[in-house]
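S.K.: One predicted model, sequence on top.
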Amino acid sequence: MATIRRLPENLVNRIAAGEVVERPASALKELIENAVDSGATRIAVSIVEGGLTRIEVTDDGCGMSADEMALALERHATSKLPESLVGAEGAIERVATLGFRGEALPSIASVARLTLESRVRGAETGWKRVVDHGVVTEEGPAALPPGTRVRVENLFGKVPARRKFLRTPRSEYAACLDIVRRLAMARPDIAFSFEHGGRRILNLQAGESVENRVAQIIARELADNGVLLDFQRDSMRLTGVAGLPTYNRGVADHQYLFVNGRPVKDRLLTGAVRGAYADMLARDRHAVLALFLTLPVEDVDVNVHPAKTEVRFRDAPAVRGFLVSGLRQALATGDKRSAQEPSAEAMARWQSEPVRSDALRDEPSPVMRSIFQGRDWSGSSHSVRENKSDFAGLSSPTAAMPAMMANKPAGDWAAPQGRAEEATEAPDDLDEYPLGIARGQIANTYIVAEAADGLVIVDQHAAHERLVLERLKAGGASDKVAASQALLMPEVVELDELACDRLEDNAGKFAELGLTIERFGPAAMLVRAMPGSLKKADPQKLLQDIADDLAEHGEALLLGEKLDYVLATMACHGSVRAGRTLNVTEMNALLREMERTPRSGQCNHGRPTWVKLSMGDVEKLFGRH
């Protein structure tokens, strides 16, 4: 029989390091969290070769004495739990700091060369302690300002089995940058700087507003294409910045989620975000946002994994519902907005002067010939005279234009075609109409309107598609789409037991959407009814997809998305098509309804329904600004 014995301390530390320190970014995260918890107002981070060669974190926090430094390098020694809580029932559930386990420093020191220097504020000198892969090699006084400096070198240098699994320096650098971004975003009251190989990457000042800090880190365009959140429900609060649906990405790596100031990657929260944007984004597009959820510490468990990136909520459905409703309410405040500014590329094309071919330069267009009838154009009067029949019976050359364009095939003219409202004085109450007054239609697809502060161009089909969808929802069409259609013969769908458990737990919600299911043995579900709009769908595939959705996001979103897709299809077929001629009254009616309708700034697929060119931009195009 094998003998049970205690493992040596250095081996215990390396086992713990396997959970805490997976890569340089993991070590960097722990060091920055310690700096934040120390009360620092400025944190400087420097790495070399993606952190494989060196990681250094310097802060101006409270610092440590020599005895505290020695204790900090022992396992499960921490200052994060107040003495009044140590040993108390439920103490670990009431932790308010980022760190609390007391594993990070000894774990890092067991797989790297760790240099720890610190000075308590008010002390004449600091102290230095060096640990090389678990062995103390140097100790003594150190000269440094108040605060702490930690240097990690040669990570996994003496653990080749772990070292070979690390990625390239470029990949490790990207992971380190992501860590710094997330932690800096959570604390705009702290100044952060980040260098890689001597090159300054980030330099963030303390005391910034959340929206400014988020915009600097994610993308500066987010400030103009996002809405601020600040919602309270009971003891929960949601703040942050949510990008408009028209400002989206192809991947979800620009979604930053925080719980009580802690960066997390939680399936419940990502599922809630996806649900909130469900009918405003295409399935393969993702929102850009930074959300900060604050709730009592006893209502969230952060002690799920040593990496502390996963959390567990005491009342998960309430958290999800709060997040979805808060996001939707915030996006409703931006419902008259879209990604309005034209792109720099589009503006550059406006500003570039077109180059005309020699043929066009020598030969005027027929419309221009009508204006200059009877005059010699570039020495060629014959070309004008041969078109005199076009002007027969007309009182003026200018009046000839509509007749000419009506009688000639469209391909005969190089001039673009459009219709414009007679130029009249703008109404005095133009400010009351954010989308302006219709002035014309281009290519029977785009409405051009004059607003008080610029020029608005509206995609008539995309805009009306959103209006029809919102009208269908308001009229109860979503309930009719989800109406249950009983199957003549109930169908048995075989799935694995865990998938059946997930489906059974959510059977009540599915029934509200028209899908009636019940458990049929350990590894099967019985489908009794399908949503009326999905009655031709394959029950086996539908349930499998929904079960996968539950496993990935912790919430059944797929069925709702499928029903929303049916509504969106109905809206698409019931809306004004591109290519349809609208009169001025119809155009203005469309603009006024857009101003009254929620989320009219984007179509059902997340594309903008309108863009605006400010008067300042128009003046720049003509060199008047």
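M.R.: Yep, it's here.

S.K.: going forward, measure contacts between C-alpha atoms and count neighbours the same way
M.R.: Fine.

S.K.: Run a quick neighbour tally on E353.
M.R.: By other C-alpha atoms under 10 Å, 8 other residues sit near E353.

S.K.: this is the comparison structure:
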Amino acid sequence: MGKIRVLAEDVANKIAAGEVIERPASVVKELVENSIDAGASKIEIKVKNGGKDWIQVIDNGEGMSPDDAKLSFERHATSKVERANDLFALRTLGFRGEALPSIASISRVNLTTRTEESLSGIKLRLVGGEIEKEESCGAPIGTNIIIKDLFFNTPVRYKYLKQISTEIGHISDIVNRLALSYPEIAFYLEHNGRKILETTGNGNLLDVIFNIYGRQVAKEMVKVDYSDNYMEIKGYVSKPTVTRSSRKHQSYFVNGRYVKSNLMGKAVQEAYHTLLTVHRQPIVVLNLKLNPILVDVNVHPTKLEAKFSRSEMVYGLVQEGVTKAIKSSDLVPKLKLDKKQQQSRDNYTQNELVLAVDKKYRSKKKDKSSQLESKVENKNFNYRANHPQKAKKSKELRAKKIEKLFKVDEDKLATAKIESIKENKVENNIKETAQDYKPEDNNAKKDKEIEDKRVELNLVPIGQIHQTYIIAQGLDGMHIIDQHAAHERVRYEELMAEFKSGEIKTQELLIPLNLDLTYQEVEILNQDKDKIEKLGFILESFGGNSYIVRGVPTGLYNLNDEELIRDCIDKLLEEGELGEAYELVEDILIMISCKTAIKAGDKLSIREMNKLIDEMERYGVTNCPHGRPVMMQLSKKELEKEFKRT
């Protein structure tokens, strides 16, 4: 007997399921796409325990007849493709006829459906792909399908599912993309009885963006609407002032189908060109409409890839459309004044200033006897009565003095504030205080060890070049130190040591930051909040998809930068879950050390240079965390050679 045999139907279905159904989110994607293809205007998705136990999709589409309902669970049975040529002009999201049989082969399924022409509907119950029960029933027009116990007969696949927060995060991400692609459809997503997303289905894409990303992002989006003879691009992109550290907030659609397109991503990047800072990405929601014959989505079973027959035209259209949209918008950032401070300042009128000074003056004289006060008051009254002109002049002079006392030179104040912040930043970052060098300090022994090492290496700072490079004299010649790279490495070593010992210090913010996150991010934060707090953040749920940041690692406090905090959270969430990955923590600490290190252009005193060199010697610094060299040497022999002294 030969070795080659035809696989049994159940084995073939499970193999197909391995290609199509990777996780619960894959089930949601296939079922919701079927509802969209059925012409539904309202789709409800209800999930329990991340989709592992229960997934229910209810739509008001056209439904199925009893015969079609039973046939839909057969492999390669579909209503969307009739002949091979149809594959070159696909206008539906589904077309393979593999989704339902693949899902049914690894779960327990209950299906209820009815068409408008039928007086009654049909209810089917399947286990492992086999129909166990079939009956007529009353039902609304549309389809209601329930998937229970996913991967119940393939325990190996079930074992590799992630924690609940990760799985519901993927489901939320899929439904968000579909809602952005079809704003005319009302979507409702619920997890364990809690509403995650609800859209109105009014056709306004900006409303969907608001529901997913929040008000702040929606207000800063720019509309894109551009076309040529063959295709058109529509959607929204964010202004350069609203960015993220990764491209996971970019959604590209081709004829309503969500795809991962590097081509469109590069075109958008080119459109922004010099408008974005390094390693920043805009938020993007773009739908490319073109003749289906010009695109092939039959590349991968997940249908997330697309190949264009005229890729140059697609690139040019997207790039030009986004460029024109950005240029036509107002890109000047709007500053928001602190209303409480402004109101307090405006209300502090001149009369109140006079009263405040007068009150202060009187309080100092409180210990005087009432008799003396009466005498002084009578004397002043008599003086004012007998010399009215002088009294008036004296009053005006006093008013001017008070005005001068409280008058603020705005330019001088701003300059002084900048200098103070810069000085404090350098001082705090290098951690240098007068007490550091006192022999009675508790850290005297540690400082002595550092000092001994520095003397042994004999590095003595001389000064700075361009306020970026420290010039130091060593045992043999001159050393040039990149102050930012050196301090970045020092900060990284300090933070890593603090993290390993669980002693990363946190500084509470005077004004907490409000972050609007996606549900995927919120779920992961809820699951791994303790791990994030171990990195020095204090986060508090603020209802819905909002979080309040009440504290940050001490090094980030002076920066008080919402963008930086978002970057840290994005980095934590990049893999979908935190876990205990050392590399992930390392990336965060490198980011924090880079942002909190002294910068090129910061002026340092000789004492500050000495302190930095001490820390370099203590940690054996040779390269920054990114691998760049920290220090270069020009030997005495080379110097003498260049000056022809040898």
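M.R.: Thanks, I have the structure now. Everything quoted here is computed from the prediction, not taken from an experiment.

S.K.: And the TM-score between them?
M.R.: The TM-score (TM-score structural alignment, normalised by the length of structure 1) is 0.57; 392 aligned residues with a C-alpha RMSD of 3.6 Å.

S.K.: which bit of structure 2 covers the lengthiest strand in structure 1?
M.R.: As assigned by DSSP state E, the longest strand anywhere in structure 1 is strand 484-494. Under TM-score structural alignment, strand 484-494 of structure 1 corresponds to no residues of structure 2.

S.K.: And the helices in the stretch 251-400 of structure 2, which stretches?
M.R.: For the stretch 251-400 of structure 2, applying DSSP state H, counting those that start in this stretch gives helices covering 262-272, 311-327, 339-347, 350-364, 370-386, 388-406.

S.K.: got the residue ranges for the strands in the stretch 351-500 of structure 1?
M.R.: Along the stretch 351-500 of structure 1, the segments classed as strands by DSSP state E, counting those that start in this stretch run 418-420, 437-442, 446-451, 454-459, 484-494.

S.K.: Export the ones you listed to TSV and append columns for distance to T585 of structure 1.
M.R.: Shown next, in TSV, are those (distance: least, C-alpha to C-alpha, whole Å):
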stretch	distance to T585 of structure 1
strand 418-420	12
strand 437-442	8
strand 446-451	12
strand 454-459	15
strand 484-494	41
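
S.K.: Of those strands, which is nearest E310 of structure 1?
M.R.: strand 484-494 (31.7 Å; C-alpha to C-alpha).

S.K.: Show me what the closest one is packed against.
M.R.: Packing contacts for strand 484-494 of structure 1, counted by 3 or more C-alpha pairs under 8 Å, 6 or more residues apart in numbering; DSSP states H and E, involve strand 524-531, helix 539-553.

S.K.: So for N303 of structure 1, which of the ones you listed sits nearest?
M.R.: Nearest of these (C-alpha to C-alpha): helix 539-553, 20.5 Å.

S.K.: What residues of that closest one count as buried?
M.R.: By neighbour count with 16 or more other C-alpha atoms under 10 Å, helix 539-553 of structure 1 contains the buried residues P539, L542, L543, Q544, I546, A547, D548, D549, L550, H553.

S.K.: ok, back up a step: for A35 of structure 1, find the nearest of the helices and strands packed on strand 484-494 of structure 1.
M.R.: With C-alpha to C-alpha as the yardstick, what comes closest out of these is helix 539-553 (32.7 Å).

S.K.: In structure 2, which residues correspond to the closest one?
M.R.: Alignment note (TM-score structural alignment): helix 539-553 of structure 1 is unmatched in structure 2.

S.K.: got it, and stretch 459-470 of structure 1?
M.R.: The counterpart of stretch 459-470 of structure 1 in structure 2, using TM-score structural alignment, is absent.

S.K.: Isn't P145 of structure 1 up against E117?
M.R.: No. Applying C-alpha atoms under 8 Å as the test, P145 of structure 1 and E117 come out as separate, 10.1 Å apart.

S.K.: More neighbours: which of the two?
M.R.: Counting neighbours by other C-alpha under 10 Å for P145 of structure 1 and for E117 shows that E117 has the greater number, 27 against 18.

S.K.: Just list the residues touching the aligned residue in structure 2 for that one, thanks.
M.R.: Mapped onto structure 2 by TM-score structural alignment, E117 of structure 1 lines up with T112. Residues near T112 of structure 2 by C-alpha atoms under 8 Å, 6 or more residues apart in numbering: G121, I122, K123, L124, A139, T143, N144, I145.

S.K.: Filter those residues down to just the ones in strands.
M.R.: Judged by DSSP E, the contacts of T112 of structure 2 include G121, I122, K123, L124, T143, N144, I145 as members of strands.

S.K.: Show me the two of the residues you listed that sit farthest apart.
M.R.: Farthest apart among these by C-alpha to C-alpha are G121 and I145. That separation is 13.0 Å.

S.K.: Comparing those two, which residue is more hemmed in?
M.R.: G121 (23 against 20).

S.K.: What count of nearby residues applies to the closest residue to the more buried one other than its chain neighbours?
M.R.: Leaving out its chain neighbours, the residue that sits closest to G121 of structure 2 by C-alpha to C-alpha, 6 or more residues apart in numbering is R114, at 4.3 Å. If you count neighbours by other C-alpha under 10 Å, R114 of structure 2 ends up with 28.

S.K.: Can you give me every residue that contacts R114 of structure 2?
M.R.: By C-alpha under 8 Å, 6+ apart, the contact set of R114 of structure 2 is E62, G63, M64, S65, S120, G121, I122, A139, P140, I141, G142, T143.

S.K.: Go again with 6 Å.
M.R.: Contacts for R114 of structure 2 were tallied using C-alpha atoms under 6 Å, 6 or more residues apart in numbering; they are G63, M64, G121, I141, G142.

S.K.: Next: C62 of structure 1.
M.R.: S38, V120, G147.

S.K.: That one: what secondary structure?
M.R.: Put simply, C62 of structure 1 is coil when judged by DSSP: H, G, I helix; E, B strand; the rest coil.

S.K.: out of the contacts of R114 of structure 2, who has the most neighbours?
M.R.: The most crowded member of these, judged by other C-alpha under 10 Å, is G63 (26 neighbours).

S.K.: Quick check: it touching P140?
M.R.: No. Counting by C-alpha atoms under 6 Å, P140 is not a contact partner of G63 of structure 2; they are 9.2 Å apart.

S.K.: so how many other residues sit close to the nearest residue to L472 of structure 1 once chain neighbours are set aside?
M.R.: In this structure, L472 of structure 1 finds its nearest non-sequential neighbour in S478, 7.1 Å apart by C-alpha to C-alpha, 6+ apart. As a burial measure, S478 of structure 1 scores 18 neighbours (other C-alpha under 10 Å).

S.K.: In a markdown table, list the contacts of T112 of structure 2 along with distance to N85 of structure 2.
M.R.: Formatted as a markdown table, these follow (distance: C-alpha to C-alpha, whole Å):
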| residue | distance to N85 of structure 2 |
| --- | --- |
| G121 | 34 |
| I122 | 33 |
| K123 | 34 |
| L124 | 33 |
| A139 | 37 |
| T143 | 29 |
| N144 | 32 |
| I145 | 31 |
